[in-house]
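Asks: Here is the input, now give the coordinates:
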Amino acid sequence: MSGAIAPCPGNWEYEHVVNFNEYLTSRSTRILQVLRSADNTQKESFATDTRLLHGALFFGLTPPYFDYYAGHYRGEKFRCLDAYEVQVSGDPRVGHQAVTVPMEMVQMGLQVGNVVNQLDFHFGVPSKIFSKEDKLLRAIELAAALFVYFLEVHPYANGNGHMGRFLLQSLLGRYGLYFNANFNMHPRPKDPAYTSAISQYRNGNKGPLHVLLLNCL
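Replies: I've put the predicted structure just below:
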């Protein structure tokens, strides 16, 4: 740019980068390997703030001169990212205003802690009192609620689905629950079931998403 300031790039589409699929597939595999070897404190930390992993996953896949789009929320104090607005599939509930995102993610981090406390309690209760099946269902219910809210906020300029699925896996992984190949960070789970389940959840029907997640464990 020879000293010129690059204009805001508009919508960030990592798919425009050559070999993006290979990069994301290999990086996702590595990140999930790191997650499995992490202790429970680290897994909670990963779920509380996904920015470090977002940066690792999307490094080199951002628009030229805007490498900070990877690893930072919309609304943070970076040029163009501070006012980056998104809308997904025409649903006005998805994509909160950039100015509110950083504080909303702080609050969501606190909710992650609340969920962990609840699940630690449930999984610590003897199975003859609270069965393994009941524990599993409770974990899915609480994790799914955080997942859908994360996607509603849509904190990143791109890669929100990847990080939402990583958040889910970080939480559930604390209790030895890991998804199979049908629910990876990358590639995206198959449609129409995946998108439909999320949409139905937002509209009050939580069952399809719960069933989808259970079937992928």
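Asks: From now on I want contacts and neighbour counts done on CA atoms only, so please keep to that.
Replies: OK.
Asks: check contacts around residue 155.
Replies: 73-74, 95-96, 98, 101-102, 105 (C-alpha atoms under 8 Å, 6 or more residues apart in numbering).
Asks: if you set the cut-off to 6 Å instead, what comes out?
Replies: 73-74, 101 (C-alpha atoms under 6 Å, 6 or more residues apart in numbering).
Asks: next one: stretch 16-33 to chain centre, how far?
Replies: On the basis of C-alpha atoms, centre = their mean, to the nearest Å, stretch 16-33 sits 16 Å off its chain's mean C-alpha point.
Asks: If you count neighbours, what's buried in it?
Replies: For stretch 16-33, burial by neighbour count (16 or more other C-alpha atoms under 10 Å) applies to 23-24, 27-28, 32.
Asks: what helix or strand does residue 6 sit in?
Replies: Assessed by DSSP states H and E, residue 6 sits outside every helix and strand.
Asks: those helices in this protein, which residues are they?
Replies: 20-37, 40-48, 51-58, 101-124, 132-153, 160-173, 193-202, 207-215 (DSSP state H).
Asks: Here is a second sequence; please produce its structure as well for comparison:
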Amino acid sequence: MCPEHAHFCKCSNWDYEKFDGIGKRSKVYARSVALLADLKNSKIDRKKALANTRTTHVRLFSGLAKAGCEYFVGNFRGSQKCLKEYEVVINTANGVVSTTAPSHVAAEMAALSNEIEGDLTALADAGGPEALETKDDLVNWLDVALERMVRFLSIHPYANGNGHISRFMMFCYLSAVGVWPESWPLDDHPPYPYDEAIAAFRNNYPDGLRDFLLKYIVWEPKVSNS
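Replies: Next comes the predicted model:
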């Protein structure tokens, strides 16, 4: 419920697709292509983009909210106006999954941002992409990235667009070690069994999601695992 309206919040159930084009006429599609081009060409600071996803959320979804609800773009649930009490649940094949309460979103995102900054600092201190020599090294880095991505989705900080941001996070983590997952989608939702693999990951079964992502990665280790 929106604190500014006793019985109704006009911004509830924000769906950016109602304000977007279809297919290649989609603004989000075009913005996704441009965003990835900038990341690939080193025009985006990965650490800053990962630590503060709000900038990317604005870039993707600006102008795609109802009049008077523009603040839904680039702001967390719990932050202001109708977002103050904006609850989100995720419907899955295995039932409904709750997300972080609006009042806790900012604190949980701050903690996640600190961990992400720590990941990238540790990578840089270890030598950057050169630190990954074996397939095991890549898998270990991927596991860190997946944990951060799934936690982001569990927090679900935005009223909409969380999937796009989570997939962009994966592009950032992988490109940080010199890997570019060419067929990993940003605008499109990944196919089955992506959602099921995320659910399993939340229940401490990471193999399915890891294997799903590895299908999108082409990478030659410098050293074979012994």
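Asks: Just give the TM-score of the two.
Replies: Here the TM-score for the pair of chains, by TM-score structural alignment, normalised by the length of structure 1, is 0.86; 207 aligned residues with a C-alpha RMSD of 2.3 Å.
Asks: Save the buried residues of stretch 16-33 of structure 1 as TSV, and put in distance to residue 8 of structure 1 too.
Replies: Output for these, formatted as TSV (distance: C-alpha to C-alpha, whole Å):
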residue	distance to residue 8 of structure 1
23	25
24	24
27	27
28	28
32	33
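Asks: So which residue is dead centre in structure 2?
Replies: Nearest to the mean C-alpha position of structure 2, by C-alpha atoms, centre = their mean, lies residue 166 at 1.2 Å.
Asks: so which of the contacts of residue 155 of structure 1 is the most crowded?
Replies: Per-residue neighbour counts (other C-alpha atoms under 10 Å) across the contacts of residue 155 of structure 1 peak at residue 74, which has 28 neighbours.
Asks: And that one, how close does it get to residue 179 of structure 1?
Replies: Residue 74 of structure 1 sits 28 Å away from residue 179 of structure 1, going by C-alpha to C-alpha, to the nearest Å.
Asks: Neighbours of the counterpart of residue 154 of structure 1 in structure 2, how many?
Replies: Under the alignment (TM-score structural alignment), residue 154 of structure 1 pairs with residue 156 in structure 2. Neighbourhood size, residue 156 of structure 2 [other C-alpha under 10 Å]: 27.
Asks: do the same with residue 205 of structure 2
Replies: For residue 205 of structure 2, the count of nearby residues is 13 (other C-alpha under 10 Å).
Asks: show me the contacts for it.
Replies: Contacts of residue 205 of structure 2 (C-alpha under 6 Å, 6+ apart): none.
Asks: Now with 10 Å, please.
Replies: 197-199 (C-alpha atoms under 10 Å, 6 or more residues apart in numbering).
Asks: Pick the one among the residues you listed closest to residue 42 of structure 2.
Replies: residue 198 (29.1 Å; C-alpha to C-alpha).
Asks: so that closest one touches residue 148, yeah?
Replies: No. Using C-alpha atoms under 10 Å, residue 198 of structure 2 is not in contact with residue 148, being 11.9 Å away.
Asks: Mutual contacts of the two, please.
Replies: With C-alpha under 10 Å, 6+ apart, residue 198 of structure 2 and residue 148 have common neighbours residue 154.
Asks: hang on, the earlier thing: residue in structure 1 paired with the residue nearest to the centre of structure 2?
Replies: Aligned against structure 1 - with TM-score structural alignment as the criterion - residue 166 of structure 2 pairs with residue 164.
Asks: re the thing from before, so the match of residue 154 of structure 1 sits against residue 98, correct?
Replies: Yes. Using C-alpha under 10 Å, residue 156 of structure 2 is in contact with residue 98, at 9.5 Å.
Asks: related to what we said a few turns ago, most packed of the helices of structure 1?
Replies: helix 160-173 (a mean of 23; mean count of other C-alpha atoms under 10 Å).
Asks: what packs against that one?
Replies: helix 20-37, helix 40-48, helix 51-58, helix 101-124, helix 132-153 (3 or more C-alpha pairs under 10 Å, 6 or more residues apart in numbering; DSSP states H and E).
Asks: Give me the mean distance between the last one and structure 2.
Replies: Spelled out, that is helix 132-153 of structure 1. By mean C-alpha distance after the TM-score superposition for structure 1, the fitted helix 132-153 of structure 1 averages 0.7 Å away from its aligned residues in structure 2.
Asks: what's the counterpart of residue 133 of structure 2 in structure 1?
Replies: Checking TM-score structural alignment: residue 133 of structure 2 goes with residue 131.
Asks: Next one: that match relative to residue 24 of structure 1, how far apart?
Replies: 38 Å.
Asks: likewise residue 127 of structure 1?
Replies: Taken as C-alpha to C-alpha, the span from residue 127 of structure 1 to residue 24 of structure 1 is 39 Å.
Asks: Okay then, goodbye and thanks.
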